[in-house]
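Engineer: requesting a structural model of the entry that follows:
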Amino acid sequence: MAVPTGSGPVSLALYQPDIAGNTGTILRLGACLGLAVDIIEPAGFDLSDRALKRAGMDYLAMSRLVRHVDFAAFEAARRATGRRLVLFTTKATTRYTDFAFQAGDILLFGRESAGVPDGVHMLADAAVTIPMDGGGRSLNLAVAAGMAAGEALRQISWGG
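Structural biologist: Just a heads-up that it's a prediction; the model follows:
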């Protein structure tokens, strides 16, 4: 069983990501900010994908990637560590800037094409949203992860 590393102030988790380039960008973000990135499979691409490598550049070697064969394996590992699961979703009403993040939180993001299933929503300890005024369905996954990580780190006074 893969256990979320949790050695950073928070970590990022991607539920069955669809787009290799977004995942590569998030792995680069994690490497630069010292955050582990959990990937809950199956992904919509092979993790050796060229687009993933292009987006992650040479930062992939620095990234702390933890792979889980499915959500059940991820959830078992998370529960074993007692870490809080904070789901980012367009269905939430609490703004992410109004939420009190804590050290150790796992920030979970759904698939670019479909988000996460209701069962995952039910298991999250909290659900938050990034408000949008422009009428779009959702932000790009890597953009949302960057905004979320920045706000969580700001709140917990991460020193970088």
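
Engineer: only C-alpha atoms from now on, for both contacts and neighbour counts.
Structural biologist: Fine.

Engineer: hey, where'd the strands end up in the chain?
Structural biologist: With DSSP state E as the criterion, the chain has strands at 11-15, 36-40, 64-68, 85-88, 106-109, 126-128.

Engineer: can you tell which of those strands is closest to residue 25?
Structural biologist: Minimum separation from residue 25 across these (CA to CA) falls at strand 36-40, 11.2 Å.

Engineer: one more, so I can put them side by side:
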Amino acid sequence: MADVRLHVVLHEPEIAANTGAIGRTCVAVGARLWLVRPLGFHLDERSLRRAGLDYWEHLDYRVVDRLQDAALAIGPDRLWSFSTKGQVAHTEAAFAPGDGLVFGPESRGLPPSWLGERPGRTLRIPMRPEARSLNLANAASIAVYECIRQIGFE
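Structural biologist: Coordinates of the predicted model:
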């Protein structure tokens, strides 16, 4: 996977519009999108067209059955998980080309077992306490562009 500059991994995404927006961001920066089943929507051509995802043909994406499948393909030591439970701000991470940014489903975030296995690789996006969390597409965009800022844009 060294030829891929950046990976974005969505674990069990629930909302097609969020995934579509993240997919568009991936196209914009040349990142590979990983979708981990189950998905809360369909990826057939009709559904994509109806959702207005006319750029989907330009998206480099993979669909896998388990989060561990993406981790093994990318490299477990290359993954950065994003969670409101993270102790390190996303701007404090030292991203490198080929890294993967992992996000959980909109309603519940990443599984505690996943986060517990990699506490030093769990990041948060700072926000005021009044905001429980950010929209998944917004959080992914913030993370992707911080990573791209650090590794450079081709």
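
Engineer: mind checking the TM-score on these two?
Structural biologist: Superposed pair, TM-score by TM-score structural alignment, normalised by the length of the second structure: 0.88. Supporting alignment: 153 aligned residues with a CA RMSD of 2.1 Å.

Engineer: can you lay out the strands of the first structure as JSON lines showing mean neighbour count and distance to residue 5 of the first structure?
Structural biologist: Formatted as JSON lines, those follow (neighbours: other CA atoms under 10 Å; distance: least, CA to CA, whole Å):
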{"stretch": "strand 11-15", "mean neighbour count": "26", "distance to residue 5 of the first structure": "8"}
{"stretch": "strand 36-40", "mean neighbour count": "26", "distance to residue 5 of the first structure": "6"}
{"stretch": "strand 64-68", "mean neighbour count": "20", "distance to residue 5 of the first structure": "7"}
{"stretch": "strand 85-88", "mean neighbour count": "24", "distance to residue 5 of the first structure": "14"}
{"stretch": "strand 106-109", "mean neighbour count": "25", "distance to residue 5 of the first structure": "10"}
{"stretch": "strand 126-128", "mean neighbour count": "20", "distance to residue 5 of the first structure": "21"}
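
Engineer: now the ones you listed in CSV, with distance to residue 54 of the first structure?
Structural biologist: Below are these laid out as CSV (distance: least, CA to CA, whole Å):
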stretch, distance to residue 54 of the first structure
strand 11-15, 19
strand 36-40, 17
strand 64-68, 16
strand 85-88, 26
strand 106-109, 21
strand 126-128, 30
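
Engineer: to residue 136 of the first structure, which of the ones you listed lies closest?
Structural biologist: strand 85-88 (15.8 Å).
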